[in-house]
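[1] Build me a model:
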Amino acid sequence: MKKLALAALLSAATTLPTMAADYVIDTKGAHAAINFKVSHLGYSYVTGRFNKFSGNFSYDANKVADSKIMLKIDTSSVDSNHAERDKHIRNDDFLDVSKFATAEFVSTKVEDLGNDKLKITGTLTLQGMDKEIVINAVKVGEGKDPWGGYRAGFEGSTQIAMKDFGYKMDFGNIIFDLHIEGVRQ
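    Predicted coordinates for the structure are as follows:
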């Protein structure tokens, strides 16, 4: 009788609905990055990153469609490994950080494409303009970490047309590569 009761309890526990877990993006441990590249006159690419950003996401592998992500980027933290160029990128030809100190992405839809591939649709606010973008993402993995926590990691890419955000100088598309690792709360 005890075995039957235990089996029924275990069966009920495994059929309970799962809930999305909330994660904070691990920027303190430098386990996340927002990188970019943009054509330089059609001859090569300028690459860089944003050194300061924050965000969070909710994720449940069984209910991917319920996932959400939010990122805030400190635009003044742009770093292309060249101080004079970074000064130019921060001025009103590009990021205009004196007027637009942050950029933000908020997801509106997450689609499970199978094999850990995701299509994340959302609103990017940049230069005071809101535009819908799509991030093609892949779940890298999830599990316990050595410090007693639980993590989930993703990588993704997207691109935006500079003209869509009103840049005074237009070198075409900016390609973003995102590497996001979150610590479950």
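[2] make it CA atoms for all contacts and neighbour counts henceforth
    OK.
[3] How far away from the center of its chain is the strand or helix carrying residue 133?
    Element membership of residue 133, judged by DSSP states H and E, is strand 129-144. Computed by C-alpha atoms, centre = their mean, to the nearest Å, the separation of strand 129-144 from the middle of its chain amounts to 5 Å.
[4] Alongside the first, I'd like the structure of this one:
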Amino acid sequence: MKRILTGMVMAASLVTSLTANAAEYVIDKKGAHAFIQFKIQHLGYSWLYGRFNDFDGEFTYDSAKPNDSKIKVNIDVTSLDSNHAERDKHLRGTDFLDTGKYPSATFVSTKFNDKGDGKATLTGDLTLHGVTRSIDIDVSKIGEGKDPWGGYRAGFTGTTTLKLTDFGIPDVLGPASGSVEMILDVEGIRK
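    The predicted structure is shown next:
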């Protein structure tokens, strides 16, 4: 019995030390060093750009074991901002995001596939408009290192394209406006 308990304690210590190697980061939204932006065609004639102003999240990252990376992001969908108040009201309405019913979205990673040279594919579950689907995000590491204030930071950029109808969002502006490109820039501060 003593050997079993000793073995369990050693195993727990090993697991703890293995997971302790990955650094934990909080997304630096307060310092305005993280952005969730989008672009979508308007009727096939021009591009509409916007962003979500309010979100938070955390991630773990270890450059020696990038495939162990994880991230979770919470987005306040009501914070949508396309730099036009009437359009924002319409996009938040029932024709599109229906933020009265679905005020938030989340992304929780399930896999990080390091491809070398700072490139990776991040896979995870996006819950948007009450629908959860697995998506892939093409990720590039921008850099990591000490900051001037004694902290340590890591930064990444990523892109993905979402088909609106996959998330139950009506395709009311025609086929040219059926997909939205997401541009994600994240700088994290190590805890």
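[5] Give me the range in structure 2 that the strand holding residue 133 of structure 1 lines up against.
    Counting by TM-score structural alignment, strand 129-144 of structure 1 pairs with residues 131-146 of structure 2.
[6] rewinding a little: would you indicate which residues of the helix or strand immediately after the strand holding residue 133 of structure 1 in the chain are buried?
    Per DSSP H and E, the first helix or strand lying C-terminal to strand 129-144 of structure 1 is strand 150-161. Buried residues in strand 150-161 of structure 1, counted by 16 or more other C-alpha atoms under 10 Å: 151, 152, 153, 154, 155, 156, 157, 158, 159, 160.
[7] In the strand holding residue 133 of structure 1, which residues are buried?
    Neighbour counts over strand 129-144 of structure 1 (16+ other C-alpha under 10 Å) mark 130, 133, 134, 135, 136, 137, 138, 139 as buried.
[8] Check stretch 172-188 of structure 2 too.
    Across stretch 172-188 of structure 2, burial judged by 16+ other C-alpha under 10 Å covers 177, 178, 179, 180, 181, 182, 183, 184, 185, 186, 187, 188.
[9] ok, residues contacting it?
    Stretch 172-188 of structure 2 is contacted from outside by 25-28, 33-44, 58-59, 95, 153-165, 171, using C-alpha atoms under 8 Å, 6 or more residues apart in numbering.
[10] Likewise for stretch 150-169 of structure 1?
    23, 92-95, 126-127, 129, 133-145, 170-184.
[11] what's the mean gap between the match of strand 129-144 of structure 1 and the aligned bit of structure 1?
    Average distance, stretch 131-146 of structure 2 versus aligned residues of structure 1 after superposition (mean C-alpha distance after the TM-score superposition for structure 1): 0.4 Å.
[12] Put together TSV for the buried residues of stretch 172-188 of structure 2, with secondary structure and distance to residue 69 of structure 2 on each row.
    Listed next are those as TSV, based on DSSP: H, G, I helix; E, B strand; the rest coil; distance: C-alpha to C-alpha, whole Å:
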residue	secondary structure	distance to residue 69 of structure 2
177	helix	33
178	coil	31
179	strand	28
180	strand	26
181	strand	23
182	strand	21
183	strand	20
184	strand	17
185	strand	16
186	strand	14
187	strand	14
188	strand	13
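[13] for structure 1, what spans make up the strands?
    Ranges of strands in structure 1, per DSSP state E, are 21-25, 33-40, 44-50, 53-59, 68-74, 78-79, 102-114, 117-126, 129-144, 150-161, 173-184.
[14] Going by neighbour count, list what's buried in the second one.
    For strand 33-40 of structure 1, the buried set under the neighbour-count rule, 16+ other C-alpha under 10 Å, comprises 33, 34, 35, 36, 37, 38, 39.
[15] thinking again about what came up before, adding distance to residue 49 of structure 2, write the buried residues of stretch 172-188 of structure 2 out as a markdown table.
    Formatted as a markdown table, the buried residues of stretch 172-188 of structure 2 follow (distance: C-alpha to C-alpha, whole Å):
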| residue | distance to residue 49 of structure 2 |
| --- | --- |
| 177 | 12 |
| 178 | 15 |
| 179 | 13 |
| 180 | 10 |
| 181 | 10 |
| 182 | 10 |
| 183 | 10 |
| 184 | 13 |
| 185 | 15 |
| 186 | 18 |
| 187 | 21 |
| 188 | 24 |
